[in-house]
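Trainee: sharing a model prediction with you, sequence too.
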Amino acid sequence: MSRPRQTVTLTADLVILTIRDGVLCVLVVERGNEPFAGRLALPGGFLRGDESLDQTAARELSEETGMNAEKLVLRQVGVYSAPDRDPRRPRVVTCAYLAIAPDLPLPAAGSDARSARWLPVAEAQRSGLAFDHDEILRDAVELARAELQFRTIATAFCGDEFTIGELHAVYEVIWGVKLDKPNFHRKVTESDGFIVPTGGKRPTPNGRPATLYRAGGATTLSPPMMRPRSTGA
């Protein structure tokens, strides 16, 4: 027995991660419209006209937060298609995107969002986001944690120039572990193309200048930076 075909509506949702004051944070908006008016949610919205989903994600990011997607690299997290995930229409399928950037500024709300702000990931996970955004956030954070093992995305949390100590802090914040500093230093400097010294130095509280680095040209880590089994997160 054949089943009737269904009309599917497409949306794009965004998980934008940054580190603020040593805490992993996610960009959330307070919904201004029903359903879930007043609840926190990830930025996102419906595909329009002849847009691609990538273009929808970029537009929604700009409309709901005032941020420019051209400055961020959007990476697909997954597709979410549960029949009841969005009460507005019978079948709403969303493609979720992950973007990472260093110490992003305070966002400005727009469109159908009452407000936009950075929220610690742990707090967002406790608060209960609208729709199925808890699941999307969980998957995106786990993707970021996993990608740190095999790809050079950790430098995306840093500025144009950074110290190994700052890069070390990125791994500790995202993985939720304490990492041995000498061992970490050896691994990142021996990974071909991961980081490149700039020739500059930065003063530190202990008085000993720290060498500055920039992101290298590699996109994968060789050898990988394996995540400890016990993350404490």
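Mentor: Received it, and whenever you're ready, just let me know what you need. Numbers count the residues shown, from 1 in each chain.
Trainee: C-alpha from now on. contacts and neighbour counts both.
Mentor: Fine.
Trainee: list the buried residues for the longest strand seen in the chain?
Mentor: In the chain, taking DSSP state E as the definition, the longest strand is strand 9-20. Neighbour-count burial for strand 9-20 flags Leu10, Thr11, Ala12, Asp13, Leu14, Val15, Ile16, Leu17, Thr18, Ile19, Arg20 (criterion: 16 or more other C-alpha atoms under 10 Å).
Trainee: putting a second one here so we can go through both:
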Amino acid sequence: MSEHEFLRDYDPSAYERPSVAVDLVLMSVIDGTPAALLVRREDHPHLGRWALPGGFVAIDESLDDAARRLLADKARMKDAYVEQLYTFGAVNRDPRTRIISVAYFALLPSPDFAAALKAEPELALAELIVPWRGEVGGPVEACSTDGETLPLAFDHADMLGLAMLRLRGKLDYSGVAFALLPERFTLRALQDVHEAILGTKLNKPAFRRRMLDRGWLEPTGERESGASFRPAELYRHRTGA
């Protein structure tokens, strides 16, 4: 039998097929705290709970294309640092049917975060509370800006927890922190991002020396505006570093 004949006679209904979804972990650092964008569910299941923006993958759509589409549709964004995070496939993770979700995370500077909130009223800002230290891992909690705990739908607490774990793991050897900053930034702002992700304070002289020694930073020759004291020097991420 040729491959053409095999495919002609192949019955795709011979095996059950699960649905596939994509969920977006849209993260930033706001006022020194890791934050994510959530939506409140208006339908069952988990009616009234908070969830990551997401949707189902079309039959003719790649996972990456679905993530980009949802990023544009749900958060009105076309350009962001997007990375596939993990595939969540527990059998009973969704009570409707067998649904496998591929989580992506997009890292956004705080101005883009604010623009997404303004462009899409359904999105809400949630501060992330990480109850574990270092790279232990585990679910995290989400709170409103008023400090109210937001009950999360499905396994989205685990998705948020894995996103934080991934960030902590990559922070020391990659330039992932720069995706959370505007194009030009101060060393203080860079340290704030590191401290927010790591959940701990860092020694200021040692941190600055390490960042400068790695060759990741390029001075812009400019200084921040609006500072009450001597304005700090502005840097940018060195391309390719």
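Mentor: Sure, I can see it. Given the structure is predicted, the values throughout are model-derived calculations rather than measurements.
Trainee: what residues in structure 2 pair up with the longest strand of structure 1?
Mentor: Under the alignment (TM-score structural alignment), strand 9-20 of structure 1 falls on residues 19-30 in structure 2.
Trainee: quick one: average offset of the matching stretch versus structure 1, please.
Mentor: Taken against structure 1, stretch 19-30 of structure 2 registers an average deviation of 0.8 Å after superposition, with mean C-alpha distance after the TM-score superposition for structure 1.
Trainee: helices of structure 1, start to end?
Mentor: For structure 1, the helices defined by DSSP state H occupy 53-65, 121-127, 133-150, 164-175, 181-190.
Trainee: and those as JSON lines, adding mean neighbour count and distance to Arg208 of structure 1?
Mentor: Shown next, in JSON lines, are these (neighbours: other C-alpha atoms under 10 Å; distance: least, C-alpha to C-alpha, whole Å):
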{"stretch": "helix 53-65", "mean neighbour count": "22", "distance to Arg208 of structure 1": "40"}
{"stretch": "helix 121-127", "mean neighbour count": "14", "distance to Arg208 of structure 1": "33"}
{"stretch": "helix 133-150", "mean neighbour count": "19", "distance to Arg208 of structure 1": "28"}
{"stretch": "helix 164-175", "mean neighbour count": "19", "distance to Arg208 of structure 1": "13"}
{"stretch": "helix 181-190", "mean neighbour count": "14", "distance to Arg208 of structure 1": "16"}
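Trainee: among the ones you listed, which is nearest Pro83 of structure 1?
Mentor: Comparison of the helices of structure 1 against Pro83 of structure 1 by C-alpha to C-alpha identifies helix 133-150 as nearest, at 14.8 Å.
Trainee: which part of structure 2 matches that closest one?
Mentor: Per TM-score structural alignment, the counterpart of helix 133-150 of structure 1 in structure 2 is residues 156-173.
Trainee: what distance separates the matching stretch from the middle of the whole chain?
Mentor: 9 Å (C-alpha atoms, centre = their mean, to the nearest Å).
Trainee: contacts for stretch 130-137 of structure 1 next, please.
Mentor: Contact with stretch 130-137 of structure 1 is made by Val15, Phe36, Arg39, Leu40, Ala41, Leu42, Val77, Arg85, Asp86, Ala96, Gln125, Gly128, as judged by C-alpha atoms under 8 Å, 6 or more residues apart in numbering.
Trainee: just tell me what the fifth one corresponds to in structure 2.
Mentor: By TM-score structural alignment, Ala41 of structure 1 lines up with Ala51 in structure 2.
Trainee: gap between its match and Ile129 of structure 2?
Mentor: 16 Å (C-alpha to C-alpha, to the nearest Å).
Trainee: next one: Ser174 of structure 2
Mentor: According to C-alpha to C-alpha, Ser174 of structure 2 stands 24 Å off from Ile129 of structure 2.
Trainee: wait, Lys201 of structure 2 touches Glu195, no?
Mentor: Yes. Here Lys201 of structure 2 reaches Glu195: they are 5.6 Å apart, a contact under C-alpha atoms under 8 Å.
Trainee: so who does the aligned partner of Gln55 of structure 1 in structure 2 touch?
Mentor: In structure 2, the residue paired with Gln55 of structure 1 is Asp65, using TM-score structural alignment. By C-alpha under 8 Å, 6+ apart, Asp65 of structure 2 lies in contact with nothing.
Trainee: distance of Asp65 of structure 2 from Leu108 of structure 2?
Mentor: Distance, Asp65 of structure 2 to Leu108 of structure 2, by C-alpha to C-alpha: 19 Å.
Trainee: same thing with Arg17 of structure 2?
Mentor: According to C-alpha to C-alpha, Arg17 of structure 2 and Leu108 of structure 2 sit 34 Å apart.
Trainee: so what corresponds to Glu172 of structure 1 in structure 2?
Mentor: If you follow Glu172 of structure 1 across to structure 2 using TM-score structural alignment, you land on Glu195.
Trainee: count of residues packed around Val39 of structure 2?
Mentor: By the measure other C-alpha atoms under 10 Å, the count of residues near Val39 of structure 2 is 20.
Trainee: the one 3 residues further on now?
Mentor: Counted by other C-alpha under 10 Å, the residues lying close to Glu42 of structure 2 total 11.
Trainee: does it touch Ala51 like I think?
Mentor: No. With contact defined as C-alpha under 8 Å, Glu42 of structure 2 does not reach Ala51; the gap is 10.5 Å.
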